[in-house]
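Student: Provided below for reference: sequence and predicted model.
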Amino acid sequence: MFQRSHSHLKRIDKHNSLSYTPKHDDINTWQLGLADLSPTPTICNHSQDLTDYLQLILTARVHEVVGPTPLNKAHGLSEELGCSVMLKREDTQPGYSYRLRGIYNRIVNLDKELRWKGVITSSASDALAVSYAAKELRTPSIIVLPEYTSKNRIKELTRLGSTVKLHGLSTDAAKEESLRLQSLHDLIAIPQPGDEYVIAGHGTIGQEIIQQTIPGQAEAVFCPIACGTLIAGLGIYIKRIAPQIKVIGVQLHDSTDVSRLIHCKGQSTLEEHLILRNVYPKVARNCSGVIDDIVHVTMNEVLIATKDIYEDTRQLLNTEGALAVAGMKSWITSKGLIGSGKDFVAITTEAQLDFSEISYIVKQASLAEMAMGSENESGLGSLMPAGTASTCAGDGWSSSTTVIGTETCASFTSDVDGSLWNS
């Protein structure tokens, strides 16, 4: 279990969160002279990615805008599994998502001339993080979203100072409009695939986990795979500092994302498959070097995990946010580790639910419990009808966000050519 008797531990909040201050001889990597590190990535001109990600993580400017997120013990899950389950609460970030880390680190490292031109995104998943980071850095921002985007989401984005442009009835249409505006106004698209600063920003999660746990105690860290930048970043740091900790990727069944491809042994075969699936090869190479195992889960398992997390935290997450917990439960069960007393960390990545979606996801979680109970009794497959709850990022690069119960708001428009450029 995570011990609390060590003299070099200190509490950082009242919710079972621990902050570990490494001793001089605990981890020799902490002896790095940070003053000698430069935030400029070193990249060689050949296929192997030699970016010094550890350097970029250690010099990331994430904590200019966010503090370390809590590492809370999930008492209910711990009792259910007979293990010590800790939740890395990225859902408590501004914007309710881990994404702010990478996006802020990307924007703050832009040249000032580029930053003042403005940033743009068509990713619904990243919209809040882009808006928040842009506001903190006084950078103009445009968010292009489909016309069915909820009024509450639009209100949040405009409150943060972004110009919201609604276009088309699909994410593809919104993306095309975003590309047009990007070219027209010479804007910077955020995030860009495989961006080193985004990966490094996400890597600070791994850094905090190491600081908040006792060396040698954590058995594994569970993290959604999605587009790969989150698990690549935290995995790179964990494997450099504490390589004995397993990094377990979690993905939905039947996904066409990175998870099916990162274990390919042939580099050329891997890259060919990634290109065919529009996945950035560099991100997949980083993932393949740090992920120890992959667990696929059903939507039923994810929905049940949202209920488990709520009962431990009183926070209702969307399905992407609960994915790591679902994977952790499945992996512990499949490995026969229930009752082992081992220590596990799961990343609760986000809580991006609109109020109108809450009753729907609660209902679906109840149906999922019934379905899983029937499945266990009869041996039949999942009883959840296909498509009742889904995750769909739409742009292929951002992690998915739950698309449920959204209301149309086609009448809302914002002048993209006016006020933004006069501010």
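Tutor: Received, thanks.
Student: Please count neighbours and contacts with C-alpha atoms only from this point.
Tutor: Noted.
Student: which one is residue 331 nearest to, not counting chain neighbours?
Tutor: residue 295 (6.5 Å; Cα to Cα, 6 or more residues apart in numbering).
Student: surely the one you found meets residue 254?
Tutor: No: under the criterion of Cα atoms under 8 Å, residue 295 is not in contact with residue 254, lying 11.8 Å apart.
Student: where does the residue nearest to residue 331 land in three-state SS?
Tutor: Local secondary structure at residue 295 is given as strand here, using DSSP: H, G, I helix; E, B strand; the rest coil.
Student: for residue 220, same thing?
Tutor: Under the three-state scheme (three-state DSSP), residue 220 adopts strand.
Student: Which positions within the lengthiest helix in the chain qualify as buried?
Tutor: Longest helix in the chain, counting residues (DSSP state H): helix 358-378. Neighbour-count burial for helix 358-378 flags 361-362, 364-365, 367-372 (criterion: 16 or more other Cα atoms under 10 Å).
Student: just to revisit the earlier point, of residue 295 and residue 254, which one has the most company?
Tutor: Comparing residue 295 with residue 254 by neighbour count (other Cα atoms under 10 Å), the higher total belongs to residue 295, at 20 against 10.
Student: which residues touch that one?
Tutor: By Cα atoms under 8 Å, 6 or more residues apart in numbering, residue 295 lies in contact with 248-251, 327, 330-331.
Student: just to revisit the earlier point, does anything pack onto the longest helix of the chain? Which helices or strands?
Tutor: Contact partners of helix 358-378 among helices and strands, from 3 or more Cα pairs under 8 Å, 6 or more residues apart in numbering; DSSP states H and E: helix 299-313.
Student: Not counting its own residues, what contacts the helix it packs on?
Tutor: Applying Cα under 8 Å, 6+ apart, the set of residues contacting helix 299-313 is 74-77, 252, 315-319, 322-323, 325-326, 361-362, 364-366, 368-369, 371-372, 382, 384, 389-390.
Student: can you check stretch 173-189 too?
Tutor: Defining contact as Cα under 8 Å, 6+ apart, one finds that stretch 173-189 is touched by 114-115, 117-123, 144-146, 166-168, 395.
Student: Put this next to the first one:
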Amino acid sequence: MSYEDVLLAVRRISKCVIQTPVITSTTVNKLTGREIFFKCENMQRTGSFKIRGALNSMISLKESQSLRGVTTHSSGNHGIAVAYAAKLNHLPCCVVLPKTTAEFKVKEIRSSGAEVVFCEPTQLARKEACEKVQKERDMVFIPPYDHLDVVAGQGTLGKEIMEQIDDLDAIIAPVSGGGLTAGITVGAKGIKENVKVYLAEPKGKDTEPSLRAGERLWPNPPQSLTSVADALTTQQLGQVTWPILKELAEKEVFTMTDEQIISAMKFTWERLKLVIEPAAAVGVAAILSDQLNRIPASVKRICIVLCGGNVDLDNLPW
């Protein structure tokens, strides 16, 4: 994938997504000793960055073939984005969700006119249920992360960050299957080649050993994590996203416990007045922890990607 793919995605989706704001905090700058910027994708349409990849993938498919409908599997945010993108493109949609998905996310998907099919909360169950929908209804699959069009769509976020923040040294973004971080890396480095991109993850994902070894060290079959950051439960990076991140991302990975994630989420609500979901708090947790010292002192200007704000208000983690 190249930066030109990101530019094509910008042309496809720019009328349907918003340029989300970047905010700063004097308090955070004093706590960290750095200049910290927060990219507020929690304010994006559908409540997360996911609309970028879903919409780019769907428009790309429409350009090349006739579609009878689309389907996907998701822990919530991608499903919300695909349902909304299908509504914009006047396409039938069916979303496969783990039966543990928060009810408000289910309602949000249905509000776009999509059908919901539930499955067991495992990667294999999601894949099998979605394949059944594809076969029975002749629908086209929109992957959550592991597809070049999805990655290119997320890459528009990296480009946007670099255009909004002058002289940026580094970006910290949460990672699950890697679609967001791979896209941000290509989009950001297409503007400034030496900008650093760091991954932030929940405990148990164990990405750093694989990045340092240059090979996939995760156990098979693929596992799902148990984490308060329910949007980051995919343990392995994808087959498409892995080579991009192996080549372009920094080898240091910030791994946060549930306690650190909850504390950072609460800090963001209270001090920054921003409603973010647990997944978006992982990068905040990284800069508030002593792990920030793993980034060289010369790296002063850092952007934290607040990936989403879809929160179950009836079940807050604190």
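Tutor: That came through, no problem. Everything quoted here is computed from the prediction, not taken from an experiment.
Student: ok, now how distant is the residue opposite the residue nearest to residue 331 of structure 1 in structure 2 once aligned from residue 205 of structure 2?
Tutor: Across the two structures, residue 295 of structure 1 finds its equivalent in residue 254 of structure 2, going by TM-score structural alignment. According to Cα to Cα, to the nearest Å, residue 254 of structure 2 stands 11 Å off from residue 205 of structure 2.
Student: now the helices for the stretch 1-150 of structure 2?
Tutor: Using DSSP state H, counting those that start in this stretch, the helices of the stretch 1-150 of structure 2 run over residues 3-13, 26-32, 50-64, 77-88, 103-111, 123-137, 148-164.
Student: Next, format those as TSV and append mean neighbour count and distance to residue 220 of structure 2.
Tutor: Formatted as TSV, the entries for the helices of the stretch 1-150 of structure 2 read as follows, by neighbours: other Cα atoms under 10 Å; distance: least, Cα to Cα, whole Å:
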stretch	mean neighbour count	distance to residue 220 of structure 2
helix 3-13	19	31
helix 26-32	13	38
helix 50-64	22	27
helix 77-88	26	24
helix 103-111	18	29
helix 123-137	16	12
helix 148-164	26	23
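Student: Minimum distance to residue 181 of structure 2: which of the ones you listed has it?
Tutor: Across those, residue 181 of structure 2 has its closest neighbour in helix 148-164 (8.1 Å, Cα to Cα).
Student: For the closest one, name the packing helices and strands.
Tutor: Counting contacts by 3+ Cα pairs under 8 Å, 6+ apart, helix 148-164 of structure 2 is packed against helix 3-13, helix 50-64, helix 179-189.
Student: on average, how far is that helix from the matching bit in structure 1?
Tutor: Once superposed with structure 1, the aligned residues differ from helix 148-164 of structure 2 by a mean of 0.8 Å; criterion: mean Cα distance after the TM-score superposition for structure 1.
Student: list the contacts for the nearest residue to residue 358 of structure 1 once chain neighbours are set aside?
Tutor: Residue nearest to residue 358 of structure 1 in three dimensions, not counting chain neighbours: residue 316, with 7.9 Å by Cα to Cα, 6+ apart. Residue 316 of structure 1 makes contact with 306-307, 309-310, 351, 353, 358, according to Cα under 8 Å, 6+ apart.
Student: now, among the residues you listed, which is nearest to residue 88 of structure 1?
Tutor: Compare each of the contacts of residue 316 of structure 1 with residue 88 of structure 1 using Cα to Cα and the shortest gap goes to residue 309, at 11.6 Å.
Student: what about the equivalent of the closest one over in structure 2, how many residues close to it?
Tutor: Taking TM-score structural alignment for the superposition, residue 309 of structure 1 sits opposite residue 268 in structure 2. Burial measure for residue 268 of structure 2: 19 neighbouring residues, criterion other Cα under 10 Å.
Student: so which helix or strand takes in the residue nearest to residue 358 of structure 1?
Tutor: For residue 316 of structure 1, there is no enclosing helix or strand under DSSP states H and E.
Student: separation between it and residue 214 of structure 1?
Tutor: Residue 316 of structure 1 sits at a distance of 29 Å from residue 214 of structure 1 (criterion: Cα to Cα).
Student: what do we get in structure 1 for residue 142 of structure 2?
Tutor: Under the alignment (TM-score structural alignment), residue 142 of structure 2 pairs with residue 190 in structure 1.
Student: what's the spacing between the nearest residue to residue 317 of structure 2 once chain neighbours are set aside and residue 103 of structure 2?
Tutor: Counting by Cα to Cα, 6+ apart, residue 317 of structure 2 lies nearest to residue 262, which is 6.6 Å off, once chain neighbours are set aside. Here the distance between residue 262 of structure 2 and residue 103 of structure 2 works out to 21 Å (Cα to Cα).
Student: next one: residue 136 of structure 2
Tutor: 26 Å.
Student: what's the distance between stretch 58-71 of structure 2 and the middle of its chain?
Tutor: In terms of Cα atoms, centre = their mean, to the nearest Å, the centre of stretch 58-71 of structure 2 is set 22 Å apart from its chain centre.
Student: wait, stretch 183-201 of structure 1
Tutor: When C-alpha coordinates are averaged (Cα atoms, centre = their mean), stretch 183-201 of structure 1 and its chain have centres 16 Å apart.
Student: Residue 88 of structure 2 matches what in structure 1?
Tutor: Under the alignment defined by TM-score structural alignment, residue 88 of structure 2 is paired with residue 136 of structure 1.
Student: Name the nearest residue to that match, sequence neighbours excluded.
Tutor: Beyond its immediate neighbours in the sequence, the residue positioned closest to residue 136 of structure 1 (Cα to Cα, 6+ apart) is residue 65, lying 7.6 Å away.
Student: burial measure for the one you found, as a count.
Tutor: Using other Cα under 10 Å, the number of residues around residue 65 of structure 1 comes to 16.
Student: and it, what pairs with it in structure 2?
Tutor: Matched by TM-score structural alignment, residue 65 of structure 1 corresponds to residue 16 in structure 2.
Student: Between the contacts of residue 316 of structure 1, which sits nearest residue 99 of structure 1?
Tutor: The shortest approach to residue 99 of structure 1 among those belongs to residue 351, at 11.5 Å (Cα to Cα).
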